[in-house]
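1. only the shape, not the letters, is given here:
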């Protein structure tokens, strides 16, 4: 079996492949379409005319604003409702830049615009924004005020500055950056052709610094995804900047062509370059591979190497956040997406491990076994690790070693050695992720909001299985946020306001983080949802708020057992009932659709309420569908009571009781003589109420033409034969011209028309 086919089979089988059983289908418990979200669940949209591409989002809780960058515009929207109280700044590229862009062969209506790519808070009153500027990158400071009530939002075009090394030239290229203090760290292409990719530091008082130029060992056609600042210790000199990107792997095997690897790179914040070598270049740059793979037998893993997005979830310890990363596959054989979680301890361990080494073009990449100079390359000059006050004080051998060995040999493996959540063979790909840590009654849970390339958002909660070291993902919701199915290009989350904000090429969307009432109106339905945002309060499924003293509050995300939580529910055991009638020989449909798509429906039948229940068996006459059971050619023995059950998470609950009454064909046609107790469904002489209705169904009212034919047959004459029709009146071959038809009708021989007294009229 080929390796590609083996990886494909492993991906389809998933994490349970080693155990010989396929994983359960990742079906959302609740799936809501765009119209329902818009009408019932608070979905709000915002879009500008003649604009697009809402990629840069900045959430500002203090000002209560959502700042957004789009084509030729900067936006300031209210966090409570993005469709209200909007403020706009029109920021187009100058006419001469657009003309120059057009002369270079670019589309003046699609590419020669100013697409805002970078948006950061600069200080308490200003933002820093950068755009493509019609292939002439430009940056500017935006005054946004200090408080929410200040209606200030303006840009000073006189303070615009060169955006090279900060924003990409091409609007199709992505850029990643972070503003720390007054310094901007960005990963971007710094040339018009998009070939010179660099990690660049600008602004601030220190001189600009970048990666080694045109050296594939440092960066090889990278696509930057995200940048974060993470403190290393209590000493600010140990702080590091981490870059997440994907690139063409230099350590790929020969003959496999271009292979994309996910990377994490680090630099020291206080790096100022070397003294004699690597002048104004990073001396502390290192990178390692990010692995997100499904372990398989015989060491054959299914890798997700296309890094799409990264979210840094802050914990109580600012030095150890959790890293959530979204991946997709680069294979042309199969398609899939995954979410992997990494700890800073594992990331730091990889950078403290051996360096990757290759002595010649035909040698394999191996672990470097020689002497590593002191101080170790990648260490920051600080009091923690020595007496070096600056990177300019590093010995030459340290600088040279760092230049030739930027790659680490050991990769960074995910927590649990496997993806937290993956989807294969689905019609979408993960694009963005935002994570919210939610406090529930039985602990803290991480809720993942995953954007896709078809305009939908997946809501996933990570629940411990046997212990907190082994997590189980639960797909709670699939929400169609954008009607046009445009890919989600940005996600921002407000825990304070319980809102999610998404951007696409077409519009901006706002959606609440929870829809507790949509899970159902019973305690068991709320409990089985296992949504940490929701709890049963005794009467409804509502938002769970910690530290509230409510007697009937019920929530158990980890187990979700209604037998324990809902034993006091007064409505437990009550089942809605419905009466259904079926005509013998016709069809009858027993409809029952549970709210949860993860529930398995079970049908039972009993002739009378006193008889034992038995499961409805499927055969040629009894067909099971997604919405119920279809009885084909109903028989008298089908009459009785049908009970629809929903089984989910080991709990079975009745949903609906249907009573089916079967009506005989003679009885339905109204032909049963009164007083026949064996055929009539009622006392002798009593006319069944539905007989007239069924008589109309089987014998619909006669039209004018039907009445004519009925009269002719009653007089022993056949009805007139219909003429052939082969086109519109007066134009087809089967229809006479209007004048000829009128003349034949009114002036023809009476013998042809027949005697007047014989006319049915």
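-> Arrived safely. Nothing here was measured: the structure is a model prediction, and the numbers come from that model. Residues are numbered from 1 along each chain as shown.

2. going by C-alpha atoms from here, please, whenever you check contacts or count neighbours.
-> OK.

3. could I get the full set of helices for the protein?
-> Using DSSP state H, the helices of the chain run over residues 3-13, 34-40, 95-103, 344-351, 396-404, 523-529, 562-565, 665-668, 691-698, 704-714, 738-747, 750-753.

4. got another, please set it beside the one above:
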């Protein structure tokens, strides 16, 4: 370009000829009073942490402390909200206090799991004053439809313990540190066979703090009859030895096969497909590593192989605020799991790359069509030699590098807490990944990924007083972003192009949602009846009449 990198070239001139727009940097700051479409729900409950919204649903389900709400997904501030009150009894709260827990924050029923169980019921779990319970919810009547059941194997005891859960085909997968004395664990709780991770002779998880999980249907289009996989994301105590960096904790991705049924004798009621490896997010020019994984978002593509993982990373030092966002491809994660294993030495204190013979079939792989042709139809038929190798070699040697080999975004003095992303097709027919990231002080940053970099295009202050964003959920059907915080839920439009009143402001926003129609700034996602060439947008070329 003939223009310096710090120069913005903008030409909004409606005359004959070709108009070309190139924007290099911009960001808009807005506050609650200036946010069009800003809606808020709050009640006497606090600690709004879980959300559930399905594409064809009119309801946004929200879990908080002592209550679950069904809100109007189009307008969460509407008075039609339904409520299930589910608080721990006075006696249970007293027992919690006697255990030494805080009667102002911990000794309540914090809803940690809220997901669909089947076509008629939801399933929820709460901490219940450090004695977890779970219950079914009749969706139509929005009531608890059964006697609550014990939840200590499905739900953590505390409100801030790292936790992730999935309900798939009425099977409940959870990962957490469940009680005071247990080790972290990844479990399938129902139906049988119930499976968990191994603790001896090799501990598969080391003080793991889970942030997310995802199903990737790798069986779709598989040429070898592969199984679907479930990926878990967490930070844990480091096991590797390295001369280039030293961290006590590292970010990880682990995976299991959905069809895993455990071993017959060896690894009985344990995963036979568990493998884990490191996720690396660093500034390579400084060899500076962000080793604490705070949030993960899975971007599903047209095929399973197109899956991307977006992760927010922070620093181990709590007195230093900084965040990095890295993007990982499923193919690179798969490649790491096909690579060499690590081996524990010196009673587990030192791990080095394993160089010995690897048994067949390859340890940790799913039951594929090739194995079924050899008579191995389920994991209980795997040889003991293979299962013993899995037991002792859960860690892979190769780390997963970001798809761009560096962070998409590095932000000083900002601690991002949660994120979500969507895909937007611009006027130029290019597909843009648009990300929404919440901070520990209640800001929402909207950003677009372009050529290996993430550009923040909008910064929204969500609350009058600082409070952390605890969850973010997007709905393209409702064109809304929903944000949880300790005090309530906020709903905002995915874009608000109407706020830009001139061609200059509209294009300057660099928002792929927004384009100039010749008379006003419009959201291109809602202009399905007009051809793309009728609009002007960042990077687009258009012949004006």
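-> Noted; the coordinates are in hand. Source: prediction; values computed, not measured.

5. report the TM-score for the pair.
-> In this superposition the chains share a TM-score of 0.89, using TM-score structural alignment, normalised by the length of the second structure; 514 aligned residues with a CA RMSD of 2.3 Å.

6. quick one: which of the helices of the first structure is nearest residue 483 of the first structure?
-> Counting by CA to CA, residue 483 of the first structure lies closest to helix 34-40 out of the helices of the first structure; the figure is 5.8 Å.

7. who are the packing partners of that closest one?
-> Contact analysis of helix 34-40 of the first structure by 3 or more CA pairs under 8 Å, 6 or more residues apart in numbering; DSSP states H and E lists strand 471-480 as its packing neighbours.

8. and the helices of the first structure, which is most packed in?
-> For these, the largest average neighbour count (mean count of other CA atoms under 10 Å) is found in helix 523-529, namely a mean of 25.

9. so where is it in the second structure?
-> Across the second structure, the stretch matching helix 523-529 of the first structure (TM-score structural alignment) is residues 503-509.

10. quick one: distance of that stretch to the chain centre.
-> For stretch 503-509 of the second structure, the gap between its own C-alpha mean and the chain's C-alpha mean amounts to 32 Å (CA atoms, centre = their mean, to the nearest Å).

11. neighbours of the aligned residue in the second structure for residue 79 of the first structure, how many?
-> Matched to the second structure by TM-score structural alignment, residue 79 of the first structure sits across from residue 73. Counted with other CA atoms under 10 Å, the neighbours of residue 73 of the second structure add up to 21.

12. also the one 3 residues further on?
-> Taking other CA under 10 Å as the criterion, the count of residues near residue 76 of the second structure is 21.

13. and it, what is it in contact with?
-> 39, 40, 41, 60, 490, 491 (CA atoms under 8 Å, 6 or more residues apart in numbering).

14. next one: residue 358 of the first structure
-> By CA under 8 Å, 6+ apart, the neighbours of residue 358 of the first structure are 364, 365, 366.

15. need the counterpart of the last one in the second structure.
-> So that's residue 366 of the first structure. With TM-score structural alignment defining the correspondence, residue 366 of the first structure maps onto residue 352 in the second structure.

16. how near is its match to residue 199 of the second structure?
-> 19 Å (CA to CA, to the nearest Å).

17. next: residue 143 of the second structure.
-> The spacing between residue 143 of the second structure and residue 199 of the second structure, counted by CA to CA, is 39 Å.

18. surely the match of residue 366 of the first structure is in contact with residue 346?
-> No: contact criterion CA atoms under 8 Å: residue 352 of the second structure and residue 346 do not qualify, at 10.6 Å.

19. so for those two, which sits in the more crowded spot?
-> The residue with more neighbours, out of residue 352 of the second structure and residue 346, is residue 352; 17 against 7, by other CA under 10 Å.

20. which one of the contacts of residue 76 of the second structure has the most neighbours?
-> Neighbour counts for the contacts of residue 76 of the second structure peak at residue 491, which has 23 neighbours (criterion: other CA under 10 Å).

21. that one matches what in the first structure?
-> By TM-score structural alignment, residue 491 of the second structure lines up with residue 510.

22. what do you get for residue 433 of the second structure?
-> Matched by TM-score structural alignment, residue 433 of the second structure corresponds to residue 446 in the first structure.

23. what's the neighbour count on that match?
-> The tally of other residues near residue 446 of the first structure (other CA under 10 Å) stands at 16.

24. quick check: the gap between the closest residue to it other than its chain neighbours and residue 534 of the first structure.
-> Closest residue to residue 446 of the first structure apart from its sequence neighbours, by CA to CA, 6 or more residues apart in numbering: residue 437 at 4.5 Å. The gap separating residue 437 of the first structure from residue 534 of the first structure is 14 Å, by CA to CA.

25. the two: who's more crowded?
-> Ranked by neighbour count (other CA under 10 Å), residue 437 of the first structure and residue 534 place residue 534 first, with 26 against 16.

26. ok, that one touching residue 541?
-> Yes: using CA under 8 Å as the test, residue 534 of the first structure is close enough to residue 541 to be in contact (6.4 Å).
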